[in-house]
Each structure stands twice: as structure tokens, then as C-alpha cells.
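Student: sequence first, predicted model second:
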Amino acid sequence: MNIQYRPSFATEELVFHGNESNAEGKALYFPVHQRKILIDSESHPDDYFSYYPEGQIIDSTEVIYIGTLDDMPCYCFELKERYDEGDMQYFGLHDLYGVIDEEMLGIASRAVQMADFYRTHRYCGLCGRTTHYVPEETGMQCNNCEHIVYPRISPAVIILIEREDHLLMARSKHFPEGIYGLVAGFVEAGETIEHAAHREIKEEVGVSVKDLNYFASQPWPFPSSLMIGFTANFAEGEIYVDVNEIEDADWFHVDDIPKLPEKKSISRALIDHFIDKHAGHE
């Protein structure tokens, strides 16, 4: 496990079920509309979430408590309609990366996911009646049959596959031009994350690996995944690309790594780990 890795979009200081009271009545607010946060663009980044959203903004929906940061409760709410007034603008989580500090980015990502959960679960999946938010359960409960659902988190594996000083990298047809990444995929129902890693590697690039070891994890709020990173050594096989998933895959020497993903992803952290490991090797 890489104990030095600090993932983006992760919150470690927010107390999810903390104290909602604040002696000075202060709070942080995250107004969300279709996965984007409404912010006063003229304010300083440290003050982005410090303003009480009065009137039609906050009256349009149920306010959801998402945790407490340093005795200051944090709230999110899903705006039913897009709101444009004055210097208020919508920002996606990608837009906020590098603008606000990492902890606040993690809280913002939780706010977006919880607001999205609220927006997509307003009605019961069993009987079709309306639901309400239950803070102590972090769930949406039906007002009729009392069925309750919780925020969906989709686990996915991502694997760095090395063969001495070469790294197996793959390119999805959805990637920006020139970008290569690592083999990744979602965990299926009924399988372990280890089995998912071996299966995804075999399905996407045709090789087998050994020495599968946990590296770290990262919340990936696009829309609601948990990326679980592994390192592995090549065992056997030739690269055979699944053209439905992968556009190209190849072995790259540590000194000839192609254009890398951005630093905000665990994919980049794994690749940097490989490069650092082989730094200065002949």
C-alpha cells in the first residue's frame, strides 16, 4: 500500500455524521445543478462556499447535510432550474481542481455526488411514490412503503502492469489525442476486486499477470466510482486488444512513456510510481 499517496476528490477531515450546530451560525453551502456547483466567480476561492444562498436558490429544494468540517456544517442541495444572476457561475469538479485546496475539493465532490443521489432518487423504485432524505441513514426513503436506498458507489479496478523496465499502457478511443493510460474496469456482481483485476486485464489486453498488489484507492466522482489501484507483474501472453474497449495497447520503456493522464487521477499516480521506481536505472 502506498501510504504517501493523497488522492484528489477525497475528503479526510470531513466528519460525515458530525455536529450540525455552529455557535456563530456559520456553514458551508454547495448549490448543485446537474453535477455542477454554483459559485460567485468574483469571490476568493477560500470563500467560494461561505455565502448563504438566500431566496429562490435555497428555497427550490431540500437542503442535505453532508458533514461537518472544523465545527462548520456543510450542506448541498440540487437546484431544480439553472440559476444565472450577477457573478454566479457553474463550475464542474474538473474546473475546481487546482483552484481550491484538495480537502475542499473532496468535500465538493461529496456534495456533487449527494446532490446527484437526491436528484435521481426522488421516487421509489418499488412503488413509484415520492421519497425523502434521511440524514442519519444517508439514504432516500419512500414515503409510502418505506423502502430505503443509499448512494451508489461503483467499485472499479485499475492496474499498473510492468515487465522489468517496461509498462503496459492502453489507449481508449475516448481518450484525448495521444493519451495512454492503464487497464481498468468495473467490478462485476459476485466477484472479488482481485478477480476483477485479472479478468479485466485478460479481456482488454489478453495477457496474464502475477504478484497483484494493492496500491491505493481514489474516489472518482464522475459520476460515482471508487477506483482501486493495483500493481502487477507480467506473467505470460501476447497483447491482444479488445477493439470494443481499447484502441491500442503496447509495452513502453520507462524512458519512452507517452503523454500521461493528468495528475488528478490515480492512473497518473501509478505511472509516476513506476517511473520513480526505475529512475536512474540503466
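Tutor: Received the coordinates, thanks. It should be emphasised that the depicted structure is a prediction, and the values quoted were computed from it without experimental measurement.

Student: switch to C-alpha atoms for all contacts and neighbour counts from now on
Tutor: Noted.

Student: distance of the residue nearest to residue 249 when sequence neighbours are not counted relative to residue 256?
Tutor: Nearest non-adjacent residue to residue 249, counting by CA to CA, 6 or more residues apart in numbering: residue 170, 4.1 Å away. Residue 170 sits 14 Å away from residue 256, going by CA to CA, to the nearest Å.

Student: circling back to that earlier point, which element is the residue nearest to residue 249 on?
Tutor: Assigned by DSSP states H and E, residue 170 falls within strand 166-171.

Student: do you know how far the residue nearest to the spatial centre of the chain is from residue 231?
Tutor: With distances taken as CA atoms, centre = their mean, residue 220 lies nearest the centre of the chain, 1.3 Å away. According to CA to CA, residue 220 stands 19 Å off from residue 231.

Student: try this one next to it:
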Amino acid sequence: MVTIWLICGDGIICTASGVPFVLTTQYTPSSAICLAFGETHQATTISHDNKDCPVSHVMDLQDACQLGLIARYGNGYDSKYEQNLQLISFRQLLNTANKNLLNQLARAIMLNRWNIDHRFCSRCGVATTAHQHEHVKICPKCRHHAYPRVQPCIIVAITRHNPTTNQPQLLLACHTRHKDSGVYGLIAGFVEAGETLEMATHREVFEEVGLQIDSLSYFGSQSWPYPSNLMVGFVANYAAGEICIEPNEIFDAQFFDIDKLPKIVSAGTISHDLIMHVLNQFSAES
């Protein structure tokens, strides 16, 4: 049996209870992509033993519909054996799915997008073919190889003590796209060509809020399928400068006392985890 997740953009077909739906077929559809790591790509070699992710493949929802494996019905979808299926975005699952499941879903979304984006060669336009034993699209004409790409991004929690009261503080920023909701998060940005993670962190902080930082320490990382990012988290200390926001990206940025934080980003994101890590650190010190 082949077990498949169905993906559309950043959305996953889920059951009425919000659990990712697993389509079971006797044979592997040609457009299904194996989720296994390594170079064997057998259904038995999924990345690790994860009972929350009993799937071996991912498939684009449109391809599944064309093959008659699932059909649109009203505002949702029906399969042969299950009805009232819904397309739910990755962001909506952040508060309900555990990290192992989220990582696998992110992988599925990224591989599905890679499959769609590289159906034709970026150099000569010829239709590509899929390698049998690894994730790579090959151009039969110019032999260009297109592998799934991961885009590294940094995200950083910047701390200091209030210069007047000596209370511990955390820098939080409200992105322009969140100004209506009033949600605050951390400084983040893409790593550019030729940069180290540390270089990118210093640059992004200076570009977005005009500050200098020091004492970077690694926190952790998160796979983030928007579109295919690896978020790498750091904690840093404020070193110098006055806040001067980049208005095209940041609506507001301030140092907040840790007991007077504004509305922050949702749980399930590395931004939320970093904020909670800083709060716990300060609490342990007091």
C-alpha cells in the first residue's frame, strides 16, 4: 500500500477533525513524490520512525483530482472512503500539530512546490524528467539538474536591560503586514549570497531597526515552507544604536519590559519559541 498526503500551495487536505488526510492506494501514481530521505526513496525508508506521519508520498491536489483519487464536493473534497475533507493551511496547523508532524508537512509542501516549479528546465525550457533514486529533475536536452533548494533565514531575539529601571527587555517588531492585527515578533530575514548566518543576523538587525548587537548564541531551527525556508534562531545582546525602523518592512519596533509584552506571534513558530526561551531565562535569573 502507498500512503499519500495531498497538497495545494501551503495547504494540506485534512479530515473534518483537522487531521491531515492520508490517501491510500494500491499503486504509486507517477506524479507522487516519495518523502523518504537518502537516495533509496523506498516507501520503507521514511526519514525516521514517526507514528504521527504514516505517509510515504506527497501529491499535488490537482493531480489527484485529475486521476479521480479525490473530487471537489461543495466547499470541500470527498475521496472514495472519506467525505467532508478540507484544505487547511500549514499556519492553521501550528497550534494543533506536534513538531515532528509539522516538519514532515513542511517537507511535503516544499517537495510538492519543487516538483511544480521544475517541470520544465530553467535553462532551455524542455520538459524535465524525475530521477528514479533521488530528488532531482533532469533536463534530457542540456542535462541541467534541479534539486530541491532550502533558503536559509535568520531570526533573532535581542535583549537588554532598561537603561532607566534596569528591568530586562526584549526587542519586538510589528511587521507592516501585521499592523492591523497588532501582532509583534522578532527581527528576521534571508541570508544573502556570500554571507554567514552571523553576518546576515548583524545586517538584518541594522537594516530593519538600526541597531548593533553582540554575543550571538544559537537557539535552534525550524523548517518553514514559505516558500522553502530554514529558519535559524539566535539570541543576541543589544550593543549600541537608537531604533530606526525600515518603514517598508517594519511598522513599529520597541524594547518591551518582559512583564509588559504586546500581543506576540502564535505558538508553533520558532519566533514564539525564542520569545518564551528569553522569558524563561530572565525568570530563572530573577
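Tutor: Received the coordinates, thanks. On a predicted model such as this, the values are computed, not experimentally measured, just so you know.

Student: TM-score, when you put one on top of the other?
Tutor: Here the TM-score for the pair of chains, by TM-score structural alignment, normalised by the length of the first structure, is 0.81; 251 aligned residues with a CA RMSD of 2.4 Å.

Student: follow-up on the earlier one: so what's the aligned partner of the residue nearest to the centre of the first structure in the second structure closest to, chain neighbours aside?
Tutor: Counting by TM-score structural alignment, residue 220 of the first structure lines up with residue 224 in the second structure. Nearest residue to residue 224 of the second structure in three dimensions, chain neighbours excluded: residue 230, at 5.9 Å (CA to CA, 6+ apart).

Student: that neighbour: neighbour count?
Tutor: Residue 230 of the second structure has 18 neighbours, counted by other CA atoms under 10 Å.

Student: that one should be in a strand, yeah?
Tutor: Yes. With DSSP: H, G, I helix; E, B strand; the rest coil as the criterion, residue 230 of the second structure is part of a strand.

Student: contacts only, for residue 76 of the first structure.
Tutor: Going by CA atoms under 8 Å, 6 or more residues apart in numbering, residue 76 of the first structure touches 29-32, 63-66, 111-112, 114-115.

Student: of these, which belong to strands?
Tutor: Of those, the ones assigned to strands by DSSP state E are 29-32, 64-66.

Student: give the buried subset of those residues as a ChimeraX selection command.
Tutor: To isolate the buried members of those in ChimeraX, using 16 or more other CA atoms under 10 Å:
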select :29,30,31,32,64,65,66
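
Student: possible to save the ones in strands among the contacts of residue 76 of the first structure as CSV with distance to residue 122 of the first structure?
Tutor: Listed next are those as CSV, based on distance: CA to CA, whole Å:
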residue, distance to residue 122 of the first structure
29, 21
30, 19
31, 17
32, 16
64, 13
65, 17
66, 18
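
Student: for the ones in strands among the contacts of residue 76 of the first structure, which one is nearest residue 181 of the first structure?
Tutor: Comparing those against residue 181 of the first structure with CA to CA places residue 32 closest, at 30.4 Å.

Student: next up, the contacts around the closest one.
Tutor: Residue 32 of the first structure makes contact with 38, 76-79, 111-112, 115, according to CA under 8 Å, 6+ apart.

Student: nearest residue to it in space, please, no chain neighbours.
Tutor: Spatial nearest neighbour of residue 32 of the first structure, chain neighbours left out: residue 78 (4.8 Å); criterion: CA to CA, 6+ apart.

Student: map that neighbour onto the second structure.
Tutor: Applying TM-score structural alignment, one finds that residue 78 of the first structure aligns to residue 60 in the second structure.

Student: just checking, its match touches residue 11?
Tutor: No. Taking contacts as CA atoms under 8 Å, residue 60 of the second structure lies outside contact range of residue 11: 10.2 Å.
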